[in-house]
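Enquirer: give me the fold of what follows.
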Amino acid sequence: MFYLITLMLYINFIDDWSDFGFRIRKLFQNDIPFIHTIGNFNRGRMVKWILSNETVNKFAQDIDKAILPKETFVNLIVYMQNFSITMKDSDICISRITYNSEVLDVNKFRPCRRDPHCEHCIRSDPSVAYSLSHRLLNLQLRLGLKRCYVKSVEEDEALFDKLCAQMYRETVYIARRGFFARDLFLEHIALCATAGYEEFYRRHWFQKATNWLTKNGCMSEFRNFNINRTKELIKYAGNDRKMKERFVRIKCELLNIECDEHATDVLLIVLAHAIRHAARFMNKV
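Expert: The predicted structure is shown next:
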């Protein structure tokens, strides 16, 4: 899980935050409470939200029916800034977790330090794709690592169920549409399986993910996904020649990547979940 967090935060290093590395090290100086982010296996906790008409975005019904065009979903991924939490918001809010006091008793929850901006990011709709997983990750680190709650333990856990339910719906959608967004597919499984939601433990999904590994032990994003994503970025650049050239260069770099570090690390987490689940229930197979 440590690799997942650090790779999610890499984007902020380009901003030269003098204390950023310090805060990340401080976040993990005592990782014993982090064990509490690993939930017991459970089934059915998400049913209320999976069957509910209350959704976190206006695309949920088309996602459930698997009729949302893949191109539209890719656009939603590209334009994450249109949703309640951006990558930068997420990374800032993760680093701010270090401002909370150290855990004295892992069996007791206390209020998180007040942070209106991050509270809004974590609790506000609409959300889709990475904005969903980053909201969940921030909530997970507060509940699990710092043993603190944003609203209350009950409300935060209910939000956890709601977010994972929507992530499950997206994961099923991606699988039904040919696993066209591998990294997101794996990230949703990695985070929600950590919390023990058994709906994310599907043998077929684990087998499919294993097939993405190369002989070198790496994986890369689906090629067509990178093509469509950069096409959208180039379109976004409009008449800005320098920006367009930059996105074309990014496209070439993405298409030549054989080992996507983030996707590979998340895949390893997913496969660790598969082993954990198999070990737990092997005697029942």
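
Enquirer: CA atoms for contacts and neighbours, from now on please.
Expert: Will do.

Enquirer: could I get the full set of strands for the protein?
Expert: All strands of the chain, identified by DSSP state E, fall at 110-111, 148-149.

Enquirer: got a list of what the residue lying closest to R43 once chain neighbours are set aside touches?
Expert: Nearest non-adjacent residue to R43, counting by Cα to Cα, 6 or more residues apart in numbering: E198, 5.3 Å away. E198 makes contacts with 41-43, as judged by Cα atoms under 8 Å, 6 or more residues apart in numbering.

Enquirer: kindly report the same for I24.
Expert: So I24 contacts 6, 95, 98 (Cα under 8 Å, 6+ apart).

Enquirer: how many residues are close by the last one?
Expert: A count of neighbours around T98, defined by other Cα atoms under 10 Å, yields 19.

Enquirer: ditto for S90
Expert: The tally of other residues near S90 (other Cα under 10 Å) stands at 23.

Enquirer: pick the most deeply packed of the strands of the chain.
Expert: For the strands of the chain, average neighbour numbers computed from mean count of other Cα atoms under 10 Å are highest in strand 148-149, which has a mean of 24.

Enquirer: roughly how far is that one from the heart of the chain?
Expert: 20 Å (Cα atoms, centre = their mean, to the nearest Å).

Enquirer: for stretch 208-225, same thing?
Expert: 18 Å.

Enquirer: what sits up against it?
Expert: Against stretch 208-225 from outside (Cα under 8 Å, 6+ apart): 74, 180-183, 186, 255, 257-261, 263-264, 267, 271.

Enquirer: one more: stretch 62-72?
Expert: Under the criterion Cα under 8 Å, 6+ apart, residues 59, 169-170, 173, 176-177, 180, 228 lie in contact with stretch 62-72.

Enquirer: buried ones among these?
Expert: Among the contacts of stretch 62-72, those that count as buried by neighbour count (16 or more other Cα atoms under 10 Å) are 59, 169-170, 173, 180, 228.

Enquirer: sequence B follows; please return its structure for comparison with A:
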Amino acid sequence: MWAYFVCLTLLCSPTAHGSYGNDLIGLQDWQSKILDSIESTITHYLNENDEVINANLMLGVSIMKGQLMSCVNKPARSRKSFELMKRWYAINKVTNKLYEKFYRTNITEPKITKKILDPELWTSSKEIIHSTHHLPINEADMDSSVVEDLFFQNVSDTCILELLTSCRPSAKCIRSELEDNFLGYALTHQVLYIHILKKMNCIKSSVHIILDGFTQDKCNTMFNEAMYIVGDSNVFNDYKDLFIEQIAVCGMENMVDFIRPEWLLVLMSLQNQQGCFQSGDDNQSCDLHLAGVSLAALGVYWKFVCFKNNKIINKG
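Expert: Below is the predicted model:
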């Protein structure tokens, strides 16, 4: 699951350092398709009953919107770029309607809820970061992570709630959220915690560079996990949700190695014609959590293509 909510098969070689521009050439024509996919999902849930919309979905929506806000195309110089900007604003409009729909029936802890669903909380800088890859992940590692996830989820939820309510991180939470040797969802939760810790300025800015190092180390491990998951169809069937969440979380932190055209194709293949994302082979099955992480990942991909189109300098 995503960290928090109150009472909350394709194998490719590692990207070489400095190949950010080359990798995204294949994504240049995907900007409109990514917006199509996002709009289809948002529209699908706008047409669902109010009770269907939950916090897991809306957290993904918020990260997606924050990522779209992180890069806006330069003033239109062509009909194509003008049309893209029109689409951007149209999606922003329908996304706001989905927020309204959610808040009509979800009024528990409104101040806390609105804090974590504020898209501004989920915006990124423009500094592109490359991973450094470590030892590969194996099946035994993945199996052990399932046991750790259940324990760590409760710890992480409590620690994120602590930030949202008081912005005063306890020593216990700092220790657990920066601890090494975790895998799976525990890692994505840790990165989300560090992101909130920094964005809300709950810790001195002089410490941010140290926290950036922890984030990069954790995303390095997640990249190795993602490579293992997507490289085996049986493993992917069990861990597709985690794989997409890893793209969303580390892509939000501008880890460019997670931005691969073939991984985008894997992600979009899970969306059916109705616009929802399927956890199984049943064309009628719609998974809210999978939809949430997928929207977040789509927002991440759009941001990187936008960076490329705007010729933002790679500082990585």
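
Enquirer: centroid residue for structure 2?
Expert: A248 (2.2 Å; Cα atoms, centre = their mean).

Enquirer: nearest to N82 of structure 1 among the strands of structure 1 would be which one?
Expert: Closest approach to N82 of structure 1 among those (Cα to Cα): strand 148-149, 26.2 Å.

Enquirer: who's in contact with I244 of structure 2?
Expert: So, once contact is read as Cα under 8 Å, 6+ apart, I244 of structure 2 ends up touching 267, 293-294, 297.

Enquirer: if I look at it, how far off is S205 of structure 2?
Expert: Applying Cα to Cα, to the nearest Å, the value for I244 of structure 2 to S205 of structure 2 is 30 Å.

Enquirer: equivalent analysis for I112 of structure 2, please.
Expert: For I112 of structure 2 relative to S205 of structure 2 (Cα to Cα), the value is 23 Å.

Enquirer: what does F182 of structure 2 give?
Expert: 26 Å.

Enquirer: now K172 of structure 2
Expert: Distance from K172 of structure 2 to S205 of structure 2, by Cα to Cα: 20 Å.

Enquirer: can you name every helix or strand that the top helix by length along structure 1 contacts?
Expert: Longest helix in structure 1, counting residues (DSSP state H): helix 153-176. Contacts defined by 3 or more Cα pairs under 8 Å, 6 or more residues apart in numbering; DSSP states H and E place helix 153-176 of structure 1 against helix 47-50, helix 60-64, helix 130-140, helix 182-194.

Enquirer: I'd like those helices written out as CSV, with distance to Y236 of structure 1 added.
Expert: Converted to CSV, those look like this (distance: least, Cα to Cα, whole Å):
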stretch, distance to Y236 of structure 1
helix 47-50, 34
helix 60-64, 24
helix 130-140, 19
helix 182-194, 22
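
Enquirer: relative to A237 of structure 1, which of those helices is closest?
Expert: Across those, A237 of structure 1 has its closest neighbour in helix 130-140 (21.9 Å, Cα to Cα).

Enquirer: helices of structure 1, residue ranges please.
Expert: Assigned by DSSP H, the helices in structure 1 fall at 2-9, 20-27, 47-50, 60-64, 70-78, 87-95, 116-123, 130-140, 153-176, 182-194, 203-210, 223-237, 241-256, 261-281.

Enquirer: against which helices or strands is the first one packed?
Expert: The reference is to helix 2-9 of structure 1. When contacts are defined as 3+ Cα pairs under 8 Å, 6+ apart, helix 2-9 of structure 1 packs onto helix 261-281.

Enquirer: what residues of the helix it packs on count as buried?
Expert: 261-271, 273-274, 277.

Enquirer: now render the contacts of I24 of structure 1 as TSV, adding distance to Y79 of structure 1.
Expert: As requested, those are exported to TSV (distance: Cα to Cα, whole Å):
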residue	distance to Y79 of structure 1
T6	23
S95	23
T98	29
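
Enquirer: which one of the residues you listed is nearest S133 of structure 1?
Expert: Using Cα to Cα, T6 is the member of the contacts of I24 of structure 1 that sits closest to S133 of structure 1, with 15.0 Å.

Enquirer: distance of the nearest residue to that closest one once chain neighbours are set aside relative to L137 of structure 1?
Expert: Once flanking residues are discounted, T6 of structure 1 sits nearest to I24: 7.9 Å by Cα to Cα, 6+ apart. Distance, I24 of structure 1 to L137 of structure 1, using Cα to Cα: 15 Å.

Enquirer: one more: I11 of structure 1?
Expert: I11 of structure 1 is 16 Å from L137 of structure 1, by Cα to Cα.

Enquirer: compare neighbour counts for these two and give me the winner.
Expert: Using other Cα under 10 Å, the more surrounded residue of I11 of structure 1 and L137 is L137, with 19 against 12.

Enquirer: and that one? What does it align with in structure 2?
Expert: Matched by TM-score structural alignment, L137 of structure 1 corresponds to L192 in structure 2.

Enquirer: got a list of what that match touches?
Expert: Residues in contact with L192 of structure 2 (Cα under 8 Å, 6+ apart) are 3, 249.
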